[in-house]
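Undergrad: predicted model and sequence follow; I will ask about them next.
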Amino acid sequence: MTDLPTDLTRATAADLADALASKTISSVEVTQAHLDRIAAVDGQVHSYLHVDTEGALAQAQAVDERRHSGESLGALAGVPIAVKDVMTTRGVPTTCGSRILEGWIPPYDATVVTKLREAGLPILGKTNMDEFAMGSSTEHSAYGPSHNPWDLDRIPGGSGGGSSSVLASFQAPLATGTDTGGSIRQPAAVTATVGTKPTYGGVSRYGLVALASSLDQAGPCGRTVLDTALLHAVMGGHDPMDSTSIDAPVPPVVEAARAADVRGMRIGVVKELGGEGYQPGVRARFDESVALLEELGAEVVEVSCPNFEYALAAYYLILPSEASSNLAKFDAMRYGLRVLPEGVDAPSAEQVMAATRDAGFGAEVKRRIILGTYALSSGYYDAYYGSAQKVRALIAQDFDAAYSTVDVLVSPTAPTTAFKLGDKLEDPMAMYLNDIATIPANLAGVPGMSIPSGLADEDGLPAGIQILAPAMKDERLYSVGAALEKALVDRWGGPILDRAPSLGGAAAAKGA
């Protein structure tokens, strides 16, 4: 077993799991160490919307008791985790980063949360996010943005910036995320962490507050590929409560991560994901990573997916359309916020609904509801939503054609490193372009992963490389990701996150 660092928050989830299994440490010790870390730094990072101190320690104590009684436990039992606030969590506030759900405490758990509890992972709290997962920076959270531990003036990605920043600031060893157009992978790229979007249907969506039902996918977030694989194995699997859930075993992701072998694999570099608009330092780190894959024994070829050019446009018709439908449930009648219109003595249900939605939804949510409602309206459905679905089919065909010749595809995860808070808040199109490389995977339902590729020369900030695999071949992500991760750690003289000058990496203990 690897020796643990003195500061338990610096240990990987895999090393913590080994130490817990051998009873070298207790879950209460590990959980308390992370709660202390949260108390020390989250005032600056704002990764959490709610910290469940009592609940986390009670769950940790229960795991320790089960272990000491000789009960056989799961691989991650006792390792604490942070949960994105889009997942319903019994007895704990779930807001989706929105005022319209402020104070709502669900009476049930999402299936992912149920699986975490059954596997014995103490839940530290709920992480910040763009409101209803609409955004690429967490600046659209009604409760204020999260900050990037590499530079507190920069964004940690979105919509899952709370989950990425919680990992990069060592406030949790693991986190959950959801990915509708890149909301796991893009935050991972800009914080030097690891995030996976599983195959659509590979992880249950039951209990996830829906944004776009045909695109949303829950997935694991960690600081290493192996940690992420271990969490994927816990989260994945068939769920009869989710009609889109795949009735098949979880792919052998942990075995693939431990094997870390790319010898004999054909890897396709996507021609359309890396040209104009990509930051030179991001592109340079990507090219170096591709060269490393060749050194490790993979064959690298260029692959063209011509319809990827239209992915962004199709996505921003499909997503708002589905969002406008899904968010209709927030009507002030059953749960959540209720606002009475001013100056109306006996308001109608429609007036109360209008006043509540106006007060409870932020600008970006309103923008997408309006866009989606328009795209679905009579006379425009076929021209907009219907046409976007046809483009979606063409993108899926591009993936199929590519995977007939290669095992996986690779590209930069995001076109730039983390931008400064406020830089793109008033320019929605500039914000949307952050997802240009990640969106195709959601449209086709294929799995994708981002791992750190290094630091851009221009600003010293993290860049990421994206790996994409065929549907239900998620293990290929972990084979390639783990092999490349090891080579990059050797090249950089340690994990890239250790170079963070702010609240992450080697400097974090001083900052705390």
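TA: Yes, it's here. Numbering: from 1, shown residues only.
Undergrad: from now on I want contacts and neighbour counts done on CA atoms only, so please keep to that.
TA: Fine.
Undergrad: mind listing what residue 400 touches?
TA: Residues counted as contacts of residue 400 (C-alpha atoms under 8 Å, 6 or more residues apart in numbering) are residue 470.
Undergrad: and it, that's in a helix?
TA: Yes - Residue 400 forms part of a helix when assessed by DSSP: H, G, I helix; E, B strand; the rest coil.
Undergrad: secondary structure element for residue 359?
TA: Per DSSP states H and E, residue 359 falls inside helix 349-360.
Undergrad: so for that helix, what gets flagged as buried?
TA: Residues 352, 353, 354, 355, 356, 357, 360 are the ones in helix 349-360 that count as buried (16 or more other C-alpha atoms under 10 Å).
Undergrad: please apply the same query to stretch 368-377.
TA: Neighbour count says stretch 368-377 has 368, 369, 371, 372, 373, 374, 375, 376 buried, by 16+ other C-alpha under 10 Å.
Undergrad: repeat for stretch 288-301
TA: Quick answer for stretch 288-301 (16+ other C-alpha under 10 Å): 289, 290, 292, 293, 294, 296, 298, 299, 300.
Undergrad: chain center to it, what's the gap?
TA: What separates the centre of stretch 288-301 from the centre of its chain is 26 Å, taken as C-alpha atoms, centre = their mean, to the nearest Å.
Undergrad: try stretch 38-47
TA: For stretch 38-47, the distance to the chain centre is 19 Å (C-alpha atoms, centre = their mean).
Undergrad: burial count for the nearest residue to residue 182 once chain neighbours are set aside?
TA: Distances taken as C-alpha to C-alpha, 6 or more residues apart in numbering put residue 438 closest to residue 182, at 5.0 Å, once the chain neighbours are dropped. Residues contacting residue 438 under the criterion other C-alpha atoms under 10 Å number 31.
Undergrad: and here's the other structure:
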Amino acid sequence: GSAVAVAAGLAPAATGTDTGGSIRQPASFCGITGIKPTYGRASRYGMIAFASSLDQAGPMARSAEDCALLLSAMCGPDPDRDSTSLDRPAEDFSQGLAGSLGGLRIGVPKEFLGDGVAPGVRAAIDAALAEYEKLGAKRVEVSLPRTELAIPVYYIIAAAEASSNLSRFDGVKFGHRASQYKDLAEMYMKTRAEGFGDEVKRRIMIGTYVLSHGYYDAYYLQAQKVRRMIADDFQAAFRDCDVIAGPAAPTVAWALGAHSDDPVADYLADVFTLPGSLAGLPGLSLPCGFDGGMPVGLQLIGNYFAEGRLLNAAHRFQQATDWHQRTPTGF
């Protein structure tokens, strides 16, 4: 909703939350700019906790310049209201926007441009990378070999944390309460059945299962180990590059309800945003073209606390192109 409001001109900017891509993907699908900062960089106070080790707040706007202004106000320590908030001073991200991209090494993982990427999306990404080379950046081939593992790892860890976090919504103190029930147990069951949608129920059940006796070690602990390996893959890649680039999603936005009978298809669309979330890295999506009249988002991923570098790279691209000022036609 926030991304749509910005894209439609109803608001100049908006805030969002990104657990596995919920700032970057909507920004990509709507043709706007959105950034998820390093985990812990912005306070999560006021957010409904879904997956506490992944949730992060960030801004969405037409341009990287506007995102820089918002992010400067959002970042900074908040020890009294968010225990995950990092003790790192706020920055003015607008100060470094105009820096040269000369010598910037842009790593392009081979796993981000494989067979699952739509041809039109790949063409737009390649054209954007060519534009960056004109601006003085250098394209470097890198590898993130555990990219596909990010999907099962995320949907184990996030679901487990959601199962724990959402247990507080029992109709007693938080959220919806059923209007008719015979006893306390029925009030809990009816409240949660009425108050949660199908996808939320699905994730709660998955999370409860992987945390249950006999499955915790087999699923949750193993997922945490692979999560560390995914983070290590990024650090290995950053030895050869300064930022990592690729599509924010394998395709452009699909029709409303197109995946209603196949939730796994929705999960698979997260393949490029999940790895950075699991590693706690900052990620940004900016418009870079169209496929069939629908917006394509270029995702830039930086190392920890590299928000300024991402915004600089996005801003310089937007000074040289006008994709962020165009509107989609493929409705």
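TA: Everything's here; your move. In this text, all values refer to a predicted model and were calculated from it rather than measured experimentally.
Undergrad: any idea what the TM-score is?
TA: Here the TM-score for the pair of chains, by TM-score structural alignment, normalised by the length of structure 2, is 0.96; 330 aligned residues with a C-alpha RMSD of 1.4 Å.
Undergrad: how far away is the aligned partner of residue 275 of structure 1 in structure 2 from residue 321 of structure 2?
TA: Here residue 275 of structure 1 is matched to residue 114 in structure 2, going by TM-score structural alignment. Using C-alpha to C-alpha, to the nearest Å, we find residue 114 of structure 2 at a distance of 26 Å from residue 321 of structure 2.
Undergrad: higher neighbour count, the two?
TA: residue 321 (15 against 11).
Undergrad: that one maps to what in structure 1?
TA: Aligned partner of residue 321 of structure 2 by TM-score structural alignment: residue 488.
Undergrad: which element, helix or strand, includes its match?
TA: helix 474-492.
Undergrad: who touches the helix or strand following that helix?
TA: Tracing the chain past helix 474-492 of structure 1, the next element assigned as helix or strand by DSSP H and E is helix 508-511. With C-alpha under 8 Å, 6+ apart as the test, helix 508-511 of structure 1 has contacts from 169, 501, 502, 503.
Undergrad: neighbour count for those - can I get that in CSV?
TA: Shown next, in CSV, are the contacts of helix 508-511 of structure 1 (neighbours: other C-alpha atoms under 10 Å):
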residue, neighbour count
169, 30
501, 17
502, 19
503, 25
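Undergrad: name the nearest residue to residue 292 of structure 2, ignoring sequence neighbours.
TA: Closest residue to residue 292 of structure 2 apart from its sequence neighbours, by C-alpha to C-alpha, 6+ apart: residue 330 at 6.0 Å.
Undergrad: I figured that neighbour hits residue 254, correct?
TA: No - between residue 330 of structure 2 and residue 254 there is no contact under C-alpha atoms under 8 Å: 10.9 Å.
Undergrad: now do the strands in structure 2.
TA: 13-18, 33-36, 56-61, 105-109, 138-142, 243-247, 283-291, 294-302 (DSSP state E).
Undergrad: okay if I get these as TSV plus distance to residue 83 of structure 2?
TA: Output for the strands of structure 2, formatted as TSV (distance: least, C-alpha to C-alpha, whole Å):
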stretch	distance to residue 83 of structure 2
strand 13-18	17
strand 33-36	19
strand 56-61	13
strand 105-109	33
strand 138-142	35
strand 243-247	29
strand 283-291	22
strand 294-302	24
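Undergrad: now do the helices in the stretch 1-150 of structure 2.
TA: Ranges of helices in the stretch 1-150 of structure 2, per DSSP state H, counting those that start in this stretch, are 2-7, 24-30, 64-74, 119-134, 150-165.
Undergrad: between these, which gets nearest to residue 250 of structure 2?
TA: Smallest distance to residue 250 of structure 2 across these (C-alpha to C-alpha): 7.0 Å, for helix 119-134.
Undergrad: give me the mean deviation of the closest one from structure 1.
TA: Superposed on structure 1, helix 119-134 of structure 2 shows a mean distance of 0.6 Å to its aligned residues (mean C-alpha distance after the TM-score superposition for structure 1).
Undergrad: and the angle for that helix with strand 283-291?
TA: For helix 119-134 of structure 2 against strand 283-291, the angle by axes from the mean of the first three to the mean of the last three C-alpha atoms, to 10 degrees is 120 degrees.
Undergrad: now for residue 60 of structure 1: what does it line up with in structure 2?
TA: When structure 2 is aligned by TM-score structural alignment, no residue sits opposite residue 60 of structure 1.
Undergrad: and residue 223 of structure 2? What does it align with in structure 1?
TA: Checking TM-score structural alignment: residue 223 of structure 2 goes with residue 388.
Undergrad: can you pull the contacts of that match?
TA: Residue 388 of structure 1 touches 313, 314, 315, 317, 318, counting by C-alpha under 8 Å, 6+ apart.
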